[in-house]
Every structure is written in structure tokens, then in C-alpha cells.
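> when you get a sec, could you give me coordinates for this:
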Amino acid sequence: MQGFLKPYQVEQIKKKYPPGTRIQLDHMEGERDMPDGLQGVVKHIDDQGQLHMAWQNGRSLALIPNADQFHILPPEQQPEENKIRVLVVEPGKSPYAKQIENDYRAMQTLVDGCIEFVPLPELNCHLYCNDEGKLDGLPGNRRLDHGDIICGTFFICADDGEGNDLSLNDEQLRYYTERFREPEHYTDKETHHAEYEIKIMPSASDSIEDVMHMLGLLRDGNDGMER
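Below is the predicted model:
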């Protein structure tokens, strides 16, 4: 059992095993489908300090430090084809293709900090950005489809479905180059202090029925109150 970890211990784990770190499993008790020697990639670490993984066998079981046995693969055991083509998107600039080392340290250098994995909805791609971009006050870069604004430089690569980062093919490169072609500009308030207006208090013009709808006490087309 790992037990409860303090916040600083979780932060230490996140720094030691950033997303993209390649891991080899030495032993996981009670899991016959997780053989010793299985390799995988760290996708993210939760608030309990567990490493959520993408394994070669398609499993996604998390690793628990001090319970499971595993180690980071050294650079010499990484694939020989260790460079991938990515699309780099910097604040205020048009995106451009670049060959980078397929290694989390090179990725951290590119985004100037610890990397954060963000899935993208099209063409089996994802992006990596600075996971503390907002906290560090980095400039707003591009807005994603769900409304969040990525701060600081990010880059896009492809995914093989097993958690491995791959080079973008020509179709993927063209699609995301066009998607993020135009630089976007945001104020500091928009980027770092976004507020959402939610109607909570009734106004003077609201009827009794309006108020009851707002509180969830009245169904549409029905004067009865919900249970």
C-alpha cells in the first residue's frame, strides 16, 4: 500500500516522471496481464501520485510508487528513430514544423517547463504545453475548441493509440497548421483571470415562475413542484 502522500511528495513524483517518460515494469503484484519487462509511457500523474500509463499491450493500469516495481528506461534503450516531426505553435506567430528529439527533456525545453498532455479531437493527435503556463503568467497563445486558452508555446504530435508519440504525417500537419494558422491575442484578464457570468440571483423583472424555474422547482409546462 502506498498510503496517503503529502502534496510536496506528489509534486516530487510529477517532476521525476513527467508525461512522455518511458517506463519498464519490473513487477506488478496480482496482474497476470502485466508481465515483468512490459514497457509503457507516462500520460499523467493524479493527485494521489499514481502514474497513469499507456502500455504496449493496450492496458492503462496506473503505477503506484512504493507498491509497484518499475524504472525509467535509459536513453540508450530508447528507439533509434528518436526524432519526430511536430508542429510548434508560439504566441503571436504562425505555426511551423520542426524535428525534435522524442524525449521528455527536449519537450520540456521546447515549452520552457514541465509538459502537460492535452488530447485533441481530430486525426489521432495531441499537444504538449507548459503545465504551469497560466500560473507563470505566460502569454495567451491559442484557444482550444472547448474554450480554454493555452498559455505559452505548445507543440502537436501524433499518437499511435498506445501512448507513443509519433511524427505528424502530411495530412495531420496541414490540418493543424491551418487550424492554428492565425496568431490570436488575448488580454491578461482573458488569459489568466477568466470569469464566467452565472445567473444565480433573480432580477426585479423575474416572475415567480421564472424564479422557480431557476431553482429547479418547476417543470416546463407544469405548475407542480418537483420532488
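> drop to CA atoms for contacts and neighbour counts, all remaining ones
Fine.
> shouldn't E132 be within a helix?
No. Under DSSP: H, G, I helix; E, B strand; the rest coil, E132 sits outside any helix and is assigned coil.
> one more to line up against the first:
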Amino acid sequence: MVKWIRVLVVEPGKSPDIREMPNNLKAFELTIGGYLEIAESVRPGCSIIYNGNKPLLKKPLRRSDIEGTFIIVRVDPPEPVSLRQEDITTLSEVYS
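Below you'll find the predicted structure:
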């Protein structure tokens, strides 16, 4: 498993932020502020990690579909990996 990955962190009221973060459960939980859940993003191969205490009713197509801070990662089953530059460009626009 890769120890550090490049992700997008999206916080309420802020633009998506590119970050390098540890690739582990604890780091993800600390960033989103709770128990994590994973949902598909609008970009194939990428997933959204969000606070599972705030359930989603549908696939998160817009930023407003997700409450609180969330992380977007690329997934190479079974684990998260760094986003590609084209992922960052597309997802930054979608979730701005």
C-alpha cells in the first residue's frame, strides 16, 4: 500500500484543496470528522469519502448533495491511490 496519496479535500464554503495525506483510515476519519463511508463520484475510477453519520440519499452529483468535509480519491481496488492531474482538473470544477 502507498503510504501517502494526492487527494482533493472539499470543505464547506471553500474551494477544493489538493493535499498529500497519509493513506490510512485514521487520517481519512480525522479529515472528515467521523465514521467514513464511500460513494462513487461523477468521474469513473474515483470515489468520495464522506462522514457516514450524514447519509446520502443518492449518488453525489453536486457538492450540495454532501454535508460537511469530504475527500475525493482514485481507487485501484481494493485501495485508494493518488488522483491523476486530469481527475483533479475535472473534479475541482464539478465540486467547486
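> superposed, what's their TM-score?
Superposed pair, TM-score by TM-score structural alignment, normalised by the length of the second structure: 0.86. Supporting alignment: 93 aligned residues with a Cα RMSD of 2.1 Å.
> helix, strand or coil for the alignment partner in the first structure of P44 of the second structure?
Correspondence of P44 of the second structure to the first structure, assessed by TM-score structural alignment: L123. When classified by three-state DSSP, L123 of the first structure comes out as coil.
> and for S92 of the second structure?
helix.
> ok, it touching V9?
No. Using Cα atoms under 8 Å, S92 of the second structure is not in contact with V9; the gap is 9.7 Å.
> quickly list what's touching both of those two.
Counting by Cα atoms under 8 Å, 6 or more residues apart in numbering, the common neighbours of S92 of the second structure and V9 are P16.
> hmm, back to that, can you tell me the closest non-neighbouring residue to the match of P44 of the second structure?
Nearest non-adjacent residue to L123 of the first structure, counting by Cα to Cα, 6 or more residues apart in numbering: Q172, 6.5 Å away.
> what range in the second structure does the helix or strand containing that neighbour sit on?
Assigned by DSSP states H and E, Q172 of the first structure belongs to helix 170-179. Helix 170-179 of the first structure lines up with residues 85-94 of the second structure when matched by TM-score structural alignment.
> contacts for that stretch next, please.
Contacts to stretch 85-94 of the second structure, defined as Cα under 8 Å, 6+ apart, come from residues 8, 15-16, 18, 43, 46, 62-63.
> off-centre distance for that stretch?
Offset of stretch 85-94 of the second structure from its chain centre (Cα atoms, centre = their mean, to the nearest Å): 12 Å.
> mean per-residue distance, that stretch to the first structure?
Once fitted to the first structure, stretch 85-94 of the second structure is off its aligned match by 0.5 Å on average (mean Cα distance after the TM-score superposition for the first structure).
> what comes up buried for that stretch?
Applying a neighbour-count criterion of 16 or more other Cα atoms under 10 Å, one finds 87-88, 91-92 buried in stretch 85-94 of the second structure.
> and the residue nearest to W55 of the first structure when sequence neighbours are not counted, how far is that from E11 of the first structure?
Of all residues not flanking W55 of the first structure in the chain, G40 sits nearest, at 4.1 Å (Cα to Cα, 6+ apart). Note on G40 of the first structure: its distance to E11 of the first structure, by Cα to Cα, to the nearest Å, is 21 Å.
> so if I had to pick from those two, which one is more boxed in?
For G40 of the first structure versus E11, neighbours defined as other Cα atoms under 10 Å are more numerous around G40 (26 against 15).
> residues in the second structure aligned with the helix or strand that contains the more buried one?
Per DSSP H and E: G40 of the first structure is located in strand 39-45. Strand 39-45 of the first structure corresponds to no residues in the second structure, going by TM-score structural alignment.
> just checking, what packs against that strand?
For strand 39-45 of the first structure, the contact count by 3 or more Cα pairs under 8 Å, 6 or more residues apart in numbering; DSSP states H and E identifies strand 22-27, strand 51-55, strand 115-119 as packing neighbours.
> what is the burial count for the residue in the first structure that K3 of the second structure lines up against?
Matched to the first structure by TM-score structural alignment, K3 of the second structure sits across from N82. The tally of other residues near N82 of the first structure (other Cα under 10 Å) stands at 13.
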